[in-house]
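Pasting a predicted model and its sequence here:
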Amino acid sequence: MPEKQQTENPATEQQLTVASAGESGLLARIFPLLPEGTATLLGPGDDAAVVAAPDGRVVVSIDTQTQDQDFRLHWNNGYASTGHDVGWKSAAQNLSDMNAMGAVPHSLLISLTLPPSTPVAWVEGFARGVHDAVRTLGADVAVVGGDLGRGREISVTATAMGNLAGAAPALRSGARPGDVVAVAGTLGRAAAGFALLESDVPFGSLDAPQRALMDAQCRPTPPLGSGPRALAAGVTAMMDVSDGLLKDASRLARASGCTLVLDAVVLASFAAALLPAATLLAGAGHAAEALALGWAVGGGEDFALLSTFPGSDPVPDGFTVIGSVVPTAPGRDHDAVLAGGSGDDAPDTTRGWDHFGAA
């Protein structure tokens, strides 16, 4: 059906919604805001895009964010998610998947489902968020196309494509006993930020370190470029941490047929950076330290890079050794375990995020 043109009572710039702008008007506003990349041979405007594939292979991944499932427009602490936040996160989490395979990302396809009442300014902010994430994270990536649709809630689905430049992809299944476990990026910051967003503490009262943790949830910064560097350094297995360190390390352990032993003492150094939020929400002392460690080992969405390397070789710059790979004991499941300073298994505080689990 032809798009109905708005001819009466035009909305002001402040009141303009996607319904009053129409699909063509909305596209005309957001196309100029989206990033462009050198791999694009034919970008938005036709029925499909054309991108270069000099390697002869294309690495492809897809992720969806849905309102009130993956983000909130209005959080409990009073913060309102901007279009910029949601656009940034959509780009970041998809580019992280490319990084986890050792690929260099070059293209994004984005499908937006929007209620008719969505302000056009919010959608423009979304486009700017995608652009700013791509450029800030140092990627040569273009949005080459996508889709606009109408729905009851905002939903964003993005497909990322990347290039391996002749290398074999990094898989989850290559870890072997004797390897070390290492991460690039941060752990637990997004989880701490999520806890602040869901808390009763007004966001306007947060200090700079606490706001930085909140920003880590809304606008994560995965360590792009670490994946290709890990490939060059002989990485044996790799994945990004999206659902929690223990949960994702367990997935890698099962895929590789071994056990990953994670050092709680080393992970406590990541947890120390989360104390500004933990102390606010749990009080000072052991309770705050335990809460912070729980975020570090169970929180996802920092999109850190979890990797294993041969134990005889140094890990690349930017990676921190957090454990080791050992044979799975007879009668035990392939899994990841958190070991305390004494070497005894310490109980984990959370097993991470499950889209279909209990809230």
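Right, received. Where do you want to start?

Going by C-alpha atoms from here, please, whenever you check contacts or count neighbours.
Noted.

So which elements touch the longest strand seen in the chain?
Taking DSSP state E as the criterion, the chain has its longest strand at strand 104-114. Counting contacts by 3 or more CA pairs under 8 Å, 6 or more residues apart in numbering; DSSP states H and E, strand 104-114 packs against helix 83-100, strand 142-150, strand 155-163.

Show me what the helix or strand just after it is packed up against.
Note on strand 104-114: by DSSP states H and E, the next helix or strand toward the C-terminus is helix 120-136. Packed against helix 120-136 by the contact rule (3+ CA pairs under 8 Å, 6+ apart) you find helix 18-30, helix 83-100.

what sits against the spatially closest residue to Ala103 that is not a sequence neighbour?
Counting by CA to CA, 6 or more residues apart in numbering, Leu164 is the residue found nearest to Ala103 once chain neighbours are left out, at 4.6 Å. Going by CA atoms under 8 Å, 6 or more residues apart in numbering, Leu164 touches 55, 57-59, 102-104.

Comparison target below:
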Amino acid sequence: MGNDDNTLTRVGEFGLIKRVTQRLPVHDDCLLGPGDDAAVVAASDRRVVACTDVLVEGRHFRRDWSSATDVGHRAAAANLADIVAMGARPTGLLVGMCLPGDLPVEWAEELADGLAAEADLVGVSVVGGDTVSSKELTIAVTALGDLQGRAPVTRSGARIGDIVAVSGRLGWSAAGYTILSRGFRSPGALVAAHRRPEVPYAAGPLAAALGATAMIDVSDGLLSDLGHIAESSHVSINVESKTLEITEAMANAAQAMGVDPLAWVLTGGEDHALAATFPPDVLLGGDWRIIGRVGVGRGVTVDGSAYEGSTGWDHFR
């Protein structure tokens, strides 16, 4: 990880910025990148989609569980997923880093590598940010996006009779978290899913093109996030459990640890799948698969009944 002489205290703020920015590629939407008072990002639509997310060590990641590169991937993915959940194309990332002075420089460089690699998946640049010394390691990312002439897909457009569909993995990260918290490191695929999500980036703009009426990034849990759509749209949503995939690895891990794997799928977050509602006659494409229906009333049910227990993550609960 580096020796005691190769820390942030030794290289200083501007030395760190130089090392980090040298590792970040520049894509077409970035008209002016790091190095000035602010960046310039193309906004051909004349509207900018923006979101921000914060990762705090001990709350969102642990350095003994995840590499710096993993953390970089997660920090970028959490924000890029929110942009595509609006039906937009990501155009840029801004990154604020609060770092302890005794942190090895290599850790910060590897974090930048993870951010850049995840951003490369959708062809966007890390266009700027800030660094500050802090006792608590915190990564704050802001993402920008372009609607490309389309209306944003919000949480408030679901209509009675719509189908509910998801794209991406559900419950994998929650399973990986449970495995790591019990002191294990396998199955490797589930642990890797917690360390580094696989976001279905193309599914967001595709859903918008297909006429999605509402959409959301599943970051806190399927039931919890569908609840946001139901509340904003003044409808009810019913999820059919038989439509939800429980992989063999998840079933085996759940049995070994005495956990219901369906709970991972219904309430686990941080896979950053996308959930959306569509008109009932739409022909879905890509990885979108139907899991339920929109109906009269309020709230979210599973197989017609209220779900017992927590429906997802709440930082203050």
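Okay, I see it. If you're wondering where the values come from, they're calculated on a predicted model, not measured in any experiment.

that older thread, what is the nearest of the contacts of Leu164 of the first structure to Glu153 of the first structure?
Closest approach to Glu153 of the first structure among the contacts of Leu164 of the first structure (CA to CA): Val59, at 29.7 Å.

just checking, the closest one touches Met98?
Yes. Assessed by CA atoms under 8 Å, Val59 of the first structure is found in contact with Met98 at 7.1 Å.

Common neighbours of the two, please.
Shared contacts of Val59 of the first structure and Met98 (CA under 8 Å, 6+ apart): 160-162.

For the equivalent of Leu284 of the second structure over in the first structure, which non-adjacent residue is spatially closest?
Mapped onto the first structure by TM-score structural alignment, Leu284 of the second structure lines up with Val315. The shortest distance from Val315 of the first structure to any non-neighbouring residue, by CA to CA, 6+ apart, is to Phe309 (6.8 Å).

what's stretch 79-86 of the second structure aligned against in the first structure?
Stretch 79-86 of the second structure corresponds to residues 94-101 in the first structure, going by TM-score structural alignment.

contacts for that stretch?
59-63, 104-105, 158-162, 169-171, 222-228, 238-240, 303, 305.

Among these, name the ones in helices.
Judged by DSSP state H, helices contain the following of the contacts of stretch 94-101 of the first structure: 226-228.

most surrounded residue in the residues you listed?
Gly227 (29 neighbours; other CA atoms under 10 Å).

Pretty sure Val130 of the first structure sits against Trp88.
Yes. At 4.8 Å, Val130 of the first structure and Trp88 qualify as touching, with contact defined as CA under 8 Å.

Can you show me the strands along the first structure?
Secondary structure of the first structure (DSSP E): strands located at 40-42, 50-51, 59-66, 104-114, 142-150, 155-163, 180-184, 237-241, 259-263, 304-309, 319-326, 336-339.

could you dump those to CSV with mean neighbour count?
Below are the strands of the first structure laid out as CSV (neighbours: other CA atoms under 10 Å):
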stretch, mean neighbour count
strand 40-42, 15
strand 50-51, 16
strand 59-66, 17
strand 104-114, 23
strand 142-150, 19
strand 155-163, 23
strand 180-184, 25
strand 237-241, 29
strand 259-263, 26
strand 304-309, 29
strand 319-326, 21
strand 336-339, 22
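
right, and the ones you listed - which one's nearest Asp348 of the first structure?
Nearest of the strands of the first structure (CA to CA): strand 336-339, 6.6 Å.

next one: the closest one to chain centre, how far?
With CA atoms, centre = their mean, to the nearest Å as the basis, strand 336-339 of the first structure stands 23 Å off its chain's centre.

How about stretch 201-212 of the second structure?
How far stretch 201-212 of the second structure lies from its chain's middle: 16 Å, per CA atoms, centre = their mean.

got it, and stretch 40-53 of the first structure?
With CA atoms, centre = their mean as the basis, stretch 40-53 of the first structure stands 25 Å off its chain's centre.

Not counting it itself, show me its contacts.
Residues contacting stretch 40-53 of the first structure (CA under 8 Å, 6+ apart): 39, 107, 142-146, 163.

farthest pair in those?
The two members of the contacts of stretch 40-53 of the first structure with the most space between them (CA to CA) are Gly146 and Asn163, at 19.9 Å.

Nearest spatial neighbour of Asp248 of the first structure, chain-adjacent residues omitted?
Once flanking residues are discounted, Asp248 of the first structure sits nearest to Val241: 6.1 Å by CA to CA, 6+ apart.

shouldn't that neighbour be in contact with Val297?
No. Using CA under 8 Å, Val241 of the first structure is not in contact with Val297; the gap is 10.2 Å.

so what's the aligned residue in the second structure for Val143 of the first structure closest to, chain neighbours aside?
Alignment note (TM-score structural alignment): Val143 of the first structure maps to Val126 of the second structure. Spatial nearest neighbour of Val126 of the second structure, chain neighbours left out: Leu93 (4.5 Å); criterion: CA to CA, 6+ apart.

about what we covered before: tell me which of the helices and strands packed on strand 104-114 of the first structure lies nearest to Ala212 of the first structure.
Smallest distance to Ala212 of the first structure across those (CA to CA): 13.5 Å, for helix 83-100.

contacting residues for the alignment partner in the second structure of Ala336 of the first structure?
Under the alignment (TM-score structural alignment), Ala336 of the first structure maps onto Val300 of the second structure. Taking CA under 8 Å, 6+ apart as the criterion, Val300 of the second structure is in contact with 223, 226-227, 230, 236-239, 306.

before we move on, back to that, what's the distance between the residue nearest to Asp248 of the first structure and Ala212 of the first structure?
Taking CA to CA, to the nearest Å as the measure, Val241 of the first structure falls 19 Å from Ala212 of the first structure.

Check the alignment and tell me where the residue nearest to Ala103 of the first structure lands in the second structure.
Aligned by TM-score structural alignment, Leu164 of the first structure pairs with Leu147 of the second structure.

Equivalent analysis for Val120 of the first structure, please.
Val120 of the first structure maps onto Val105 in the second structure, by TM-score structural alignment.

what's the distance between the residue nearest to its match when sequence neighbours are not counted and Gly297 of the second structure?
Closest residue in space to Val105 of the second structure, ignoring its immediate chain neighbours: Thr7 at 5.1 Å, by CA to CA, 6+ apart. Using CA to CA, Thr7 of the second structure is found at 57 Å from Gly297 of the second structure.

same thing with Leu262 of the second structure?
Leu262 of the second structure is 25 Å from Gly297 of the second structure, by CA to CA.

the more surrounded of the two?
Legend: neighbour count by other CA under 10 Å for Leu262 of the second structure and Gly297, higher for Leu262 (18 against 13).

My guess is that one contacts Met250. True?
No. The pair Leu262 of the second structure / Met250 is not scored as a contact, 9.3 Å apart, by CA under 8 Å.
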